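# fold the following and give me the result.
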Amino acid sequence: MNNKKTSLLSLVIGAPIGCLGGLIGLGGAEFRLPFLLKTFSKTAKKAVALNMLISLITVASAIYFRMNNFDVSPIYPQILLMISLIVGSTTGAYFGIELSTKISDALFKKVLLILLLIMGLLLISESFITFGSMGILFSSLYMMLVVAILCGVLIGIISSLLGVAGGEVIIPILILIFGIDVKLAGTMSLIISLPTMLVGITRHAKNKMYTKKSEIKYLVIPMGVSSIIGASIGAFLVIYAPSELLKIILGALLIFTSIKLFTEKEE
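You can find the predicted model right below:
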């Protein structure tokens, strides 16, 4: 595929995925991954590395827009919790990528597609569950912070293996375990995922995943920019779209795509 076609496809694919992500409150990285694998014919490890770069662009812009449009003062009392989650998630991301380098690309692709299947099921289940600010009553602050670090490790591993921001895992954890309000959880999720992805990107760079400059110029940047535009449109349209129904449809689509890619014979 030549550079011009890659750039055009990146723009065309990125915008609707970003829009859908904006509608359901996610970055859309899970839906980009099958396209990176199939449409752009990237290996599993390369697709994850590129996906993480695009996710970083999307998340950084989302944080900027949220900081300028929402009151972020409720975050301040949760600083210790966020730091603990970040410590865990950056550690998980570091070792998750280290693990991914030690297995074959064929096996890694299978792991990847199983995780996508789980993400699809999680997306569907979240559409049927109304999250209240539940939370666990911890016996001490130290216990809560230890649990936060352990949860962070899980978040980091998933983020590094899929190249995603991990909001669909972070948000339920914040709400169900730590009793964070659903709206606040969305903003906290973005902030937590940023350093996690930076660690992942640093590790991918060390493993020479970004040495091909044409991939950055003609795939990552166009898809990242169009994802931002799409996400802003999705955020505007969210009041008109049935987000719960969208989650079911997109979750089912993700499961179908994952199974199709999983059962596909390698050429």
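# from here on, contacts and neighbour counts on C-alpha atoms
OK.
# wait, residue 30 sits on residue 161?
No: counting by Cα atoms under 8 Å, residue 30 stays clear of residue 161, with 11.2 Å between them.
# distance of residue 265 from residue 179?
45 Å (Cα to Cα, to the nearest Å).
# which one of the two has more residues nearby?
Between residue 265 and residue 179, counting by other Cα atoms under 10 Å, residue 179 is the more crowded of the two (18 against 7).
# tell me who's in contact with the more buried one.
133, 134, 135, 136 (Cα atoms under 8 Å, 6 or more residues apart in numbering).
# in helices, which of those residues appear?
Among those, none falls in helices (DSSP state H).
# quick check on those residues: which are buried?
Neighbour counting by 16 or more other Cα atoms under 10 Å classes residue 133 among the contacts of residue 179 as buried.
# between the contacts of residue 179, which sits nearest residue 82?
Comparing the contacts of residue 179 against residue 82 with Cα to Cα places residue 135 closest, at 15.2 Å.
# just give the nearest non-adjacent residue to the closest one, would you?
residue 179 (3.7 Å; Cα to Cα, 6 or more residues apart in numbering).
# against residue 185, how distant is that neighbour?
9 Å.
# what are the contacting residues of the helix or strand encompassing residue 186?
Using DSSP states H and E, residue 186 sits in helix 182-206. With Cα under 8 Å, 6+ apart as the test, helix 182-206 has contacts from 25, 49, 52-53, 56, 59-60, 62-63, 66, 74-75, 82, 85-86, 89-90, 93-94, 97, 131-133, 156, 159-160, 163-167, 170-171, 174-175, 210-211.
# one more to put side by side:
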Amino acid sequence: MHTPVAPSASTSRNPLAALGGGAVIGALGGLIGLGGAEFRLPLLIGAFRFAALQAVIVNKAMSLVVVTAALPFRARAVPLGAVLAHWSIVANLLAGSLVGAWLGAGWATRVHATTLYRIIAVLLVFIATVLLLGHDAAAPAPLPNGPVQSILGVAAGFAIGVVAALLGVAGGELLIPTLVLLFGLDIKLAGSLALVISLPTMVVGFTRYSRDRSFVVLAENRTLVLVMAIGSIIGAGIGGQLLGIMPSAVLLPLLAGILLLSAAKIWRHGQS
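Sure thing, here's the model as predicted:
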């Protein structure tokens, strides 16, 4: 079933609010090395009054912009050669994430609006848990190279692709712990590899969403989408500069708390 397109709420979609909201959310994401899409989604649904599927599509479009911009920014800290040296890991995870992204986007366009709100709320709780438990994990010894590691990589990629498509996020909050825990990579290198994996995964999900009639939301709100994307990029840069000021021991529980509150609000929104 297609999620119905919500009535216009242009009065609540002020470009200045979009710029400010995008900047604040981008800064939150930049502080922990993400694009901020997890925090942007509740804003799109709550403050800007997008229907669930519309919000996911807008979020996906802005996530594409932010991830594309982040790749060259990280090149100084993590050289391209270091990323290319791990192409086999990228290919392993992409083998699952591309399929997961296509199927996840297809499921999102068919479920009832109320069901999609609840799925989003549950996944936000899951993301909050991952932020608390997995983001600062120390790199263990990786599993021995072989079929077991490859199978687990494809399975993890598939699950991440589904989640990224359903939420319209880049998936870095799940990819980074996977790269660290499953493949034993340094967290900075894992962050860059996550961006490389996220980009084609998001393109696949975005392509699948383009077949649904709700995709028209991007044309109808092109100014807001552009302004918020610009704000998100600016905010992500600011957040990255502020990274050394706020300790993770304070930051991660705070961000997880924001996601939990957002999840509760979106769950109630789906019942209204």
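# on that earlier part again, any idea what the residue nearest to residue 135 of the first structure aligns with in the second structure?
For residue 179 of the first structure, the aligned residue in the second structure is residue 184 (criterion: TM-score structural alignment).
# kindly report the same for residue 222 of the first structure.
Per TM-score structural alignment, residue 222 of the first structure is aligned with residue 227.
# so its match touches residue 18, yeah?
Yes: using Cα under 8 Å, residue 227 of the second structure makes contact with residue 18 at a distance of 6.3 Å.
# neighbour count winner among these two?
Taking other Cα under 10 Å, residue 227 of the second structure and residue 18 do not tie; residue 18 has more neighbours (26 against 21).
# skipping adjacent residues, who's closest to that one in space?
residue 228 (4.9 Å).
# that neighbour: neighbour count?
Using other Cα under 10 Å, residue 228 of the second structure is surrounded by 27 other residues.
# mean distance between whichever strand or helix holds residue 168 of the first structure and the second structure after superposition?
In the assignment (DSSP H and E), residue 168 of the first structure maps to helix 167-176. Superposed on the second structure, helix 167-176 of the first structure shows a mean distance to its aligned partners of 0.6 Å (mean Cα distance after the TM-score superposition for the first structure).
# just name whatever secondary elements that helix is in contact with.
Judged by 3 or more Cα pairs under 8 Å, 6 or more residues apart in numbering; DSSP states H and E, helix 167-176 of the first structure is in contact with helix 105-128, helix 141-162, helix 182-206.
# turn these into CSV, including mean neighbour count and distance to residue 250 of the first structure.
Below are those laid out as CSV (neighbours: other Cα atoms under 10 Å; distance: least, Cα to Cα, whole Å):
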stretch, mean neighbour count, distance to residue 250 of the first structure
helix 105-128, 18, 7
helix 141-162, 22, 17
helix 182-206, 21, 19
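# could you dump the ones you listed into TSV and include distance to residue 215 of the first structure?
Below are those laid out as TSV (distance: least, Cα to Cα, whole Å):
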stretch	distance to residue 215 of the first structure
helix 105-128	19
helix 141-162	18
helix 182-206	13
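# tell me which of the ones you listed lies nearest to residue 18 of the first structure.
Among those, the nearest to residue 18 of the first structure by Cα to Cα is helix 182-206 (15.2 Å).
# re earlier: so the residue nearest to residue 18 of the second structure makes contact with residue 21?
Yes: shown here, residue 228 of the second structure and residue 21 form a contact pair, counting by Cα under 8 Å, at 7.2 Å.
# ok, now which ones touch residue 138 of the second structure?
Per Cα under 8 Å, 6+ apart, neighbours of residue 138 of the second structure: 180, 181.
# any idea how far residue 197 of the first structure is from the counterpart of it in the first structure?
In the first structure, the residue paired with residue 138 of the second structure is residue 132, using TM-score structural alignment. With the distance defined as Cα to Cα, residue 132 of the first structure ends up 28 Å from residue 197 of the first structure.
# which stretches of the stretch 1-150 of the first structure form helices?
3-24, 29-38, 44-69, 79-100, 105-128, 141-162 (DSSP state H, counting those that start in this stretch).
# check which element follows the helix holding residue 186 of the first structure along the chain.
By DSSP H and E, the next helix or strand past helix 182-206 of the first structure is helix 213-215.
# that next one vs the second structure, average distance?
Looks like 4.6 Å for helix 213-215 of the first structure (mean Cα distance after the TM-score superposition for the first structure).
# now the angle between helix 3-24 and the very next helix or strand once past that helix, please.
Using DSSP H and E, the helix or strand that follows helix 213-215 of the first structure in sequence is helix 221-237. Interaxial angle, helix 221-237 of the first structure versus helix 3-24 (axes from the mean of the first three to the mean of the last three Cα atoms, to 10 degrees): 30 degrees.
# so which bit of the second structure is the helix or strand that helix 221-237 of the first structure is followed by matched to?
Next in sequence after helix 221-237 of the first structure, counting helices and strands by DSSP H and E, comes helix 243-263. Aligned by TM-score structural alignment, helix 243-263 of the first structure falls on residues 248-268 of the second structure.
# compared with the first structure, how much does the matching stretch deviate?
Stretch 248-268 of the second structure sits 1.4 Å off on average (mean Cα distance after the TM-score superposition for the first structure).
# buried residues in that stretch?
248, 251-252, 255-257, 259-263, 265-267.
# residues making contact with that stretch?
Applying Cα under 8 Å, 6+ apart, the contact partners of stretch 248-268 of the second structure are 28, 32, 38-39, 42, 45-46, 117-118, 120-122, 124-125, 127-129, 131-132.
# kindly report the same for stretch 104-115 of the second structure.
Residues contacting stretch 104-115 of the second structure (Cα under 8 Å, 6+ apart): 1-4, 51-53, 116, 161-166, 205-206, 208-209, 212, 270-271.
# in the first structure, what stretch matches that stretch?
Using TM-score structural alignment, the partner range for stretch 104-115 of the second structure is residues 96-107.
# ends of that stretch, how far apart?
The first residue of stretch 96-107 of the first structure is 14 Å away from its last residue (Cα to Cα).
# can you pull the buried residues of it?
Buried, per 16+ other Cα under 10 Å, within stretch 96-107 of the first structure: 96, 97, 98, 100.
# just those now: which is nearest residue 229 of the first structure?
residue 97 (29.5 Å).
# what lines up with residue 89 of the second structure in the first structure?
In the first structure, residue 89 of the second structure lines up with residue 81, judged by TM-score structural alignment.
# oh, that last question was meant for residue 200 of the second structure, not what I typed.
When the first structure is aligned by TM-score structural alignment, the residue opposite residue 200 of the second structure is residue 195.
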